[in-house]
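Colleague: Generate coordinates for the sequence data below:
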Amino acid sequence: MAWEVLSAIGTIAFAVSGAIIAMEEEYDIFGVYLLGIVTAFGGGAIRNLLIGVPVSALWEQEMMFQLALLSVTLVFLFPNKLLSHWNRWGNFFDAIGLSAFAIQGALYAVNLEMPVYAVVVAAVLTGSGGGMVRDVLAGRKPLVLKAEIYAVWAAMAGILISFDMVRTDSMLYILFICITALRILSFTYRWRLPTRKILTTHSQ
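Modeller: Down below sits the predicted model:
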């Protein structure tokens, strides 16, 4: 039950995220739907490719596609005054999608009896893959590649689930809330991972 709920939450959150960014970039209606769908299902497609599951399995999720299309439609019809505040709460949708899909991806890999590292990779790619594809198509630097902490929270979910530290549906929902909150805190307070810049010398 938790897997289905988290799948629905992640699909809606990332579909909305993709649609809004498409409108920010002034895409036409086809581009809005395309970016919304790609964002919602891109992470799952990348995950399936890497863990050996046919990508065609995504087409069996008819209800999820309907949810994504409905979400994009509602966002496209939203009044401009509401959409103008996207920068204030847009990261919130992205945090929800990251958390829901990271947990869903980890559970997917565990059900296939994958090793720990594969579960963590599945969590990270499912949680951040759609956002990466969205940002690349929109000509933006992917959030996961920035110094601000992003994919680490997905990896944390994968580790906890792979070691069977989160067992019941209620614990999965608590983990979802915690990962979402940590992601919100990380962009609110600008928590960052260490970086190193290589300085190059230019010959005269």
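Colleague: okay, CA-based contacts and neighbour counts for the rest of this
Modeller: Fine.
Colleague: which helix in this protein runs the most residues?
Modeller: Counting residues, the longest helix found in the chain (DSSP state H) is helix 86-111.
Colleague: so after it, what's the next helix or strand?
Modeller: Following helix 86-111 in sequence order, the next helix or strand is helix 116-137 (DSSP states H and E).
Colleague: Name the residues of that following helix that come out as buried.
Modeller: For helix 116-137, the neighbour count (16 or more other C-alpha atoms under 10 Å) marks 116, 118-135, 137 as buried.
Colleague: compare with the first, here's sequence two:
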Amino acid sequence: MDIFNVFSLIGTIAFAVSGAVVAMEEEYDILGVYVLGLVTAFGGGVVRNLLIGVPVTTLWSQGYLFMTALTAMTIAFILPVRWILRWRRSEAFFDAIGLSAFAIQGALYATKMEHPLSAVLVAAMLTGIGGGIIRDVLAGRKPLVLKDEIYAVWAMLAGVAIGLGWFKSTIELLALFAIIITFRMLSVYYKWKLPRRSLRGAFAASEKAAIRRMKVKKGE
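Modeller: Below is the predicted model of the structure:
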């Protein structure tokens, strides 16, 4: 098994279990667990394939990954609750593993097709975060990858590093895998965030001011 397949396998297990746990948190039935787990594990790859010109039908040639995902979700579904709760405490770490593995896998996919750096970066990002975004939307949640600690940036960093040829050999790719996980966990621990600008308070204040003006006019 080459390094490409290793990263695919690691990412599939990590994200399939992540989707299954979210489905159980939302009290979905077993079908919902499988659907959400599969979407989390394979959704990012499907979107990536559409954008970089890979036939979506190649997804059906990954039978061993489907079986791996189904096995991982089944185990997660039947595990005792205390084990799942223990996994939840380590969720950020396993999520970081999936992010790193899939980001590197997506970047390798794009470089093998000799796409430019921009495409490699997008492929890494979408493979790393696409499944999580679809999972959160289906679960009725705001996509955490777009509002929580720095997340997508680390997938993009992996894409840039591979696209520029800084990491090529198996040892170098494994080192990059560890680096992305480390940075992701540091961003969780120290709560690093990208700059944000919220307009919710400004809109609320504007509405209140408008209501006050209307009341004053009525009083006149």
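Colleague: So after superposing, what's the score?
Modeller: The TM-score (TM-score structural alignment, normalised by the length of structure 1) is 0.97; 204 aligned residues with a C-alpha RMSD of 1.0 Å.
Colleague: Against Gly131 of structure 1, how distant is the nearest residue to Val121 of structure 1 once chain neighbours are set aside?
Modeller: Distances taken as C-alpha to C-alpha, 6 or more residues apart in numbering put Ala155 closest to Val121 of structure 1, at 7.3 Å, once the chain neighbours are dropped. Using C-alpha to C-alpha, to the nearest Å, Ala155 of structure 1 is found at 15 Å from Gly131 of structure 1.
Colleague: about what we covered before: give me the helices and strands touching the longest helix of structure 1, please.
Modeller: If you count contacts as 3 or more C-alpha pairs under 8 Å, 6 or more residues apart in numbering; DSSP states H and E, helix 86-111 of structure 1 packs onto helix 2-24, helix 29-51, helix 116-137, helix 151-162, helix 169-188.
Colleague: mind redoing it with 7 Å?
Modeller: In terms of contacts (3 or more C-alpha pairs under 7 Å, 6 or more residues apart in numbering; DSSP states H and E), helix 86-111 of structure 1 is packed against helix 2-24, helix 116-137, helix 151-162, helix 169-188.
Colleague: can you list those in JSON lines and add distance to Val110 of structure 1?
Modeller: Shown next, in JSON lines, are these (distance: least, C-alpha to C-alpha, whole Å):
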{"stretch": "helix 2-24", "distance to Val110 of structure 1": "12"}
{"stretch": "helix 116-137", "distance to Val110 of structure 1": "6"}
{"stretch": "helix 151-162", "distance to Val110 of structure 1": "7"}
{"stretch": "helix 169-188", "distance to Val110 of structure 1": "14"}
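Colleague: out of those, which comes closest to Gly31 of structure 1?
Modeller: Nearest to Gly31 of structure 1, of all those, is helix 2-24, at 6.7 Å by C-alpha to C-alpha.
Colleague: Now for the most centrally placed residue in structure 2: which residues touch it?
Modeller: Here the mean C-alpha position of structure 2 is nearest to the C-alpha of Ile129 (C-alpha atoms, centre = their mean), at a distance of 2.8 Å. For Ile129 of structure 2, the contact set (C-alpha atoms under 7 Å, 6 or more residues apart in numbering) comprises 44, 99, 145, 152.
Colleague: How about Asp164 of structure 1?
Modeller: So Asp164 of structure 1 contacts nothing (C-alpha under 7 Å, 6+ apart).
Colleague: same question, Ser71 of structure 1
Modeller: Contact partners of Ser71 of structure 1, counting by C-alpha under 7 Å, 6+ apart, are 12, 15-16.
Colleague: Which position in structure 2 pairs with it?
Modeller: By TM-score structural alignment, Ser71 of structure 1 lines up with Ala72 in structure 2.
Colleague: For its match, give its distance to Ile78 of structure 2.
Modeller: Per C-alpha to C-alpha, Ala72 of structure 2 is found 10 Å from Ile78 of structure 2.
Colleague: what's the answer for Tyr34 of structure 2, then?
Modeller: Distance, Tyr34 of structure 2 to Ile78 of structure 2, using C-alpha to C-alpha: 13 Å.
Colleague: and if you look at Glu91 of structure 2?
Modeller: Separation of Glu91 of structure 2 from Ile78 of structure 2 (C-alpha to C-alpha) stands at 18 Å.
Colleague: So which of these two has more stuff around it?
Modeller: Between Glu91 of structure 2 and Ile78, counting by other C-alpha atoms under 10 Å, Glu91 is the more crowded of the two (17 against 9).
Colleague: Nearest spatial neighbour of the more buried one, chain-adjacent residues omitted?
Modeller: Among residues not flanking Glu91 of structure 2 along the chain, Ser18 sits closest, at 7.7 Å (C-alpha to C-alpha, 6+ apart).
Colleague: how many other residues sit next to the one you found?
Modeller: Using other C-alpha under 10 Å, Ser18 of structure 2 is surrounded by 27 other residues.
Colleague: before we move on, the earlier item: so which of the contacts of Ser71 of structure 1 wins on neighbours?
Modeller: Ala15 (35 neighbours).
Colleague: List the residues that contact that residue.
Modeller: Ala15 of structure 1 touches 36-37, 39-40, 68, 71-72, counting by C-alpha under 7 Å, 6+ apart.
Colleague: per the alignment, the residue nearest to the centre of structure 2 corresponds to what in structure 1?
Modeller: Alignment note (TM-score structural alignment): Ile129 of structure 2 maps to Ser128 of structure 1.
Colleague: how much space is there between its match and Ser84 of structure 1?
Modeller: Distance, Ser128 of structure 1 to Ser84 of structure 1, by C-alpha to C-alpha: 25 Å.
Colleague: ditto for Gly158 of structure 1
Modeller: As judged by C-alpha to C-alpha, Gly158 of structure 1 and Ser84 of structure 1 stand 35 Å apart.
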